[in-house]
Each structure stands twice: as structure tokens, then as C-alpha cells.
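In: Just a sequence and a predicted model for now, questions to come.
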Amino acid sequence: MAEHGPLCVGIDPHPGLLSAWGLPDDATGVRAFAMTVVEALGGRVAALKPQSAFFERHGSAGIAVLEEVLAAARGAGSTQVVLDAKRGDIGSTMAGYADAYLGEHAPLACDALTVSPYLGFGSLGPAVEAAARTGRGLFVLALTSNPEGPEVQHAVLPAGHAAGGSAVARTIARAAGELNAAETARTGAALGSVGLVVGATIGTAADELEMALDQVGGPFLAPGVGAQGAGAAEIAQVFGGARHGVLASTSRAVLGAGPDARSLLDAARRAADEVAAAVR
């Protein structure tokens, strides 16, 4: 982030973008699309974020392309790779996901993985342990920008629960903060490796839920920048004093400039400059 600015560019080869780029909606089109983005932006933006669903929809051929894209992106200098897979399960199944995406020599390994805590934050234990063991990170869904999110994320836990009276999202933020505090005390790092996904378009929700984002002690992945309407004012409103840890995620605002590599890079640099101004 210090070198390239706090921008994460999604690699989202959905049918509409494939068509706009003149590519077929199959694994070959997905590969051409994704590798163009990696070649244009790898080593030039803080992070790239392949969306696993758009590769999975093409079956085994699509997963093979995702493996190739992750390897190419990991080899692209100082750019980090966030895999947007939103995995979440319990026990041995969560351990399997952790092995798949966070293992040292896993074909689908990434620098950070998005995960869902909605089977209970403790269910993420295998992923937390794997990330700590291999030096990788997590972005835990907390306050997402989709309109259905609040029915779960804003729900208040019952009095009998250990965090009774707190909203679910606040409990997630507190659990992440505890892990990060222990990690940074041990390592001396400025931020821990357990980040949160907090949408840049959620307005005052974090304040209303008393989430204290400035106490999380980890990075924030903030989707919604660009085509979804969030800019400097929205980032400042949502994150306040925690905005220095924001990695703003955009897809369409940059990908729409393709397939020309120079146009992709110019769009990414404009977006990075806008976000950098917002988080100063």
C-alpha cells in the first residue's frame, strides 16, 4: 500500500465484461481476461482480487485458469493477491478450505482469503491458524454493502450469549481485534493479519453499531469504491480514524477501461490517487 497506494483491483470476468472485451464466455475467454489484468497491473497496484465464482462457473477448466492466475499474480512483484472466495464452515471442512487456500504449497494459495464468520467466529479457527502458520492473512466479512446484510450483521445477540446485547458485526470486529492485539504484541507489526470486509457504502452503520473500527488493529477491505458510488467522502464517513488501514476495492471502474493494458493501468492509477487522498 505504501508503494502503490491503497487500491485493490478485482479480477471479475463476468459475462458482461467478457462480452465488452470481445471475449468468449468460456475458460479461454476467462484466461485471456484475467491474464491481461495481471500483466497490466501486477507489480503496479497494491492488490489484485480474483473473484473465485467467475472461474468456478466454468468447472474444472475454470479452476485450472484460477490456479494459473493466482500463480502469475503471486509472481508479480510487490502486488498482494486476495482471493475472494468467502469460505466458511466448521471443523474438518474449514480445515480443508484452509489447506486449499492458505497452505504453503497449495495450488490455489493466495496472500489473503475472504472468509465468512456466520457459523460463529470460532469456526474460522483452522483458517486463522493456517494463516498465522504460513504468514498469510484473512479478510472476515463484517459489514457488507449488499442490502440483505443488515438482517444478520446488525442483529443483536441475546442476553444469554457471552456478547449479549452486541450486534453480530460488533462481535466479529471485537474477535478480530483480540487476535490482532495478540499478534502485534508478539511480532511488533503495525497491523495484525485478520482484516475485516467493511463496505465503503454503508454510511454510519459502524458508528451506530458501536464497532470501534480504530480498535480492530488489522486492515480493512472496502468494496464499493468507484462504480458503486463510494469516494473520498464515503470512505472518511465509514472508517474515520481507521481509514489509514483501508484497502479500497474496485472492479468495474478499472476493468471497464480494458482490454487495452495502458488504459487499464491509467484507470487504476487514477483510482489509487483518489483513494490515497481519502485515507490521508
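Out: On my side now, so go ahead.

In: Going by C-alpha atoms from here, please, whenever you check contacts or count neighbours.
Out: Will do.

In: Which residue is the nearest non-sequential neighbour of F55?
Out: The shortest distance from F55 to any residue other than its chain neighbours is 4.6 Å, reached at G62 (Cα to Cα, 6 or more residues apart in numbering).

In: And that neighbour, which helix or strand is it part of?
Out: Under the criterion DSSP states H and E, the helix or strand holding G62 is helix 59-74.

In: And here is the other one:
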Amino acid sequence: MERSGWLKCLADDYQRLRSVAATDLTAQVPSCPDWTAADLVRHVGAVYLHKATAIRQGDLPDPWPPAGLESEEPIALLDRAYGELTDQIARHGDNEPVWTWHEPDQTVRFWIRRMAQETVIHRIDAELALGAPVAPIPDDLAADGIDEVLKLFVGYGSHAWREKFEADLTSAKGRTVAVELDGGPAWLVRTDPDGVTVTGPSSTTSSADATASGYPATVLRWLWARESAPTADAQSPVRVDGDEEALAELRRLLATATQ
């Protein structure tokens, strides 16, 4: 995906998040158990403002957060923050330098992609909280999100912040999980004591200890633990097969990476 596709998805998912959450800001968010819908909206608004400031300044916002942020009404904050974010994106080219947490990519493009992916996951949170139908996720956005969460959050994160993943990596034995899209590409995730290596996307993967496969949107939701409202009999639409320890290891790594 590129700028126009990300920005279209960002706009659509911001509007969906806003409209769903506004119906009941007191609703509990099952995928983020400590949050209400108001907390969710406030979080997204604060993230937007943080990234808008980073793009405007070209550097990590400091000090943060600005005074008065917590007292602003959630929907008003979300609207203001979205406006500031999109305004700053419009003023800057993809390759302009800016601080990001991903050392290899210090560009505005990183934040455009990240905000599109941030928003689709959190609009699913709002839909789960309100019991609303989960709107479709375009295949290209879902595949891009799969690539991001595996390569950046798990792969890069497990090396850049080794201490955060220490407990997950201590028992690593070089197990591999293939994450495969129906009719599409696949990624191979290998976990070793010194970190996680992610290769792909490719048309095939080498022999893996386990596989997780499905349509792009369902795989993305599975990786982010947003596959359904948590109930005793909920069944994931993602098909899993092979070494259960390898699959459990990947889920632990994902939980650590996305907290």
C-alpha cells in the first residue's frame, strides 16, 4: 500500500470508530478490559496528536502529554486530533525525516502507515465494545497490517527491546510458524533465544513447525487478538495446525509486542 490507500482507510476507520463509540462511551471494551469506549476514543485522539506533533516538529514530542488533554471531551478530542494529524500529513512528503520508534525508517511515511493500522484495530475495539457488526477490512490493508505486526512489532521489537521479550525468548528453541493467507502470500516466523526473525511475504514458506492460515482480515484480527468477543465457545476463523507450543509461543510474543 501507499499514501492514498492508507489515508482512505484511515479516514473510513476514523469515521467508523467515531460513530460506533459515540453511541455509548460507557461501554466496556472486551479486547482492552481496562478501558471504556471513552478511554478508547481518548487514547486514539492522544495518539493522533502525538504523531501530528512529531511530524510538525520532526522529533519526539517532549514534554508529553500537553496540559489539559485529559479534561477534553473524548469525541471532541478525537475530531481535533484527526484534523491536526491529517493536516500535518498533507503538509509533508512521504520521505521527509521525522522521529519514529523504528530506527530503519525515520520518515513521515512510517506514521501514515502506522496510523492507518492503529485506527483499523481500534475501530474493531469499538465495534466489539458496542456489539456492532465489524466492518470489512480491505485485503490490502489487512495484508499490510499482518506484515507490520510480524516484522516491526515482533521481529524488530524482539531485538530492539530485548528486555521486554526476555521471558518469552528464554525457552525459545528455533520453532517456526508460517502465517499464510488464502490464495496469497505467507510469512515465516522463527523464534530463537536472541530474538525473532520474520521472512516474507513470499509465495511459499519452508517447512514450518506450525501454520496459521485464513483470509487476510481474519488473520490480522487473530494476530491482534481481536478475532471475536471473548466467549467460552468462540471459535477463531483462522485455521491452525502443527506444533501447539510453537503457536502458543507466537501468541505470547504478539501479546508482549502489542501491549
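Out: Structure's in. What do you need? Keep in mind it's a predicted model, so treat the numbers as computed, not measured.

In: Just the TM-score for the two chains, thanks.
Out: The TM-score (TM-score structural alignment, normalised by the length of the second structure) is 0.33; 146 aligned residues with a Cα RMSD of 6.2 Å.

In: next SSE after the helix holding G62 of the first structure?
Out: Following helix 59-74 of the first structure in sequence order, the next helix or strand is strand 80-87 (DSSP H and E).

In: which element follows that next one toward the C-terminus?
Out: Counting by DSSP H and E, the next helix or strand C-terminal to strand 80-87 of the first structure is helix 91-102.

In: packing partners for the next helix-or-strand element following that following helix?
Out: The element immediately downstream of helix 91-102 of the first structure (helix or strand, assigned by DSSP H and E) is strand 112-115. Using 3 or more Cα pairs under 8 Å, 6 or more residues apart in numbering; DSSP states H and E as the contact criterion, the secondary-structure elements in contact with strand 112-115 of the first structure are strand 80-87, helix 91-102, strand 137-143.

In: With respect to burial, which of these scores highest?
Out: strand 137-143 (a mean of 25; mean count of other Cα atoms under 10 Å).

In: Could you point out the helix or strand that follows it?
Out: Toward the C-terminal end, the helix or strand that comes next after strand 137-143 of the first structure (DSSP H and E) is helix 150-153.

In: If we go by neighbour counts, what in that next one is buried?
Out: Neighbour-count burial for helix 150-153 of the first structure, counted by 16 or more other Cα atoms under 10 Å, picks out 150, 153.

In: which parts of the next helix or strand after it are buried?
Out: Counting by DSSP H and E, the element after helix 150-153 of the first structure in chain order, helix or strand, is helix 168-187. Using 16+ other Cα under 10 Å as the burial criterion, the residues of helix 168-187 of the first structure that qualify are 168-177, 179-181, 183-184.

In: Stretch 14-23 of the second structure now?
Out: Buried residues in stretch 14-23 of the second structure (16+ other Cα under 10 Å): 14, 16-18, 20-22.

In: With stretch 192-203 of the second structure instead?
Out: 192-193, 195-201.

In: Which helix in the second structure has the most residues?
Out: Selection of the longest helix in the second structure by residue count, based on DSSP state H, yields helix 108-130.

In: Now do that one: which elements does it pack against?
Out: Short answer (3+ Cα pairs under 8 Å, 6+ apart): helix 108-130 of the second structure packs on helix 3-21, helix 37-57.

In: and after it, which helix or strand comes next?
Out: helix 139-148.

In: Give me the buried stretch members for that next one, please.
Out: Buried residues in helix 139-148 of the second structure, counting neighbours by 16+ other Cα under 10 Å, are found at 141-148.

In: got a markdown table for the residues you listed, with distance to A246 of the second structure too?
Out: Putting those into a markdown table (distance: Cα to Cα, whole Å) gives the following:
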| residue | distance to A246 of the second structure |
| --- | --- |
| L141 | 26 |
| A142 | 23 |
| A143 | 22 |
| D144 | 23 |
| G145 | 21 |
| I146 | 18 |
| D147 | 19 |
| E148 | 20 |
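
In: between these, which is closest to T218 of the second structure?
Out: For T218 of the second structure, the nearest member of the buried residues of helix 139-148 of the second structure is A142. The distance, counting by Cα to Cα, is 8.5 Å.

In: The closest one contacts L223, doesn't it?
Out: No. Between A142 of the second structure and L223 there is no contact, the gap being 10.8 Å when judged by Cα atoms under 8 Å.

In: check contacts around the residue nearest to F55 of the first structure.
Out: The contact partners of G62 of the first structure, taken as Cα atoms under 8 Å, 6 or more residues apart in numbering, are 27, 30, 55-56.

In: mind checking how far it is from D99 of the first structure?
Out: Here the criterion is Cα to Cα, to the nearest Å. By it, G62 of the first structure lies 20 Å from D99 of the first structure.

In: Could you do A64 of the first structure as well?
Out: From A64 of the first structure over to D99 of the first structure (counting by Cα to Cα), the distance is 17 Å.

In: One more: A176 of the first structure?
Out: From A176 of the first structure across to D99 of the first structure, the span is 21 Å (Cα to Cα).
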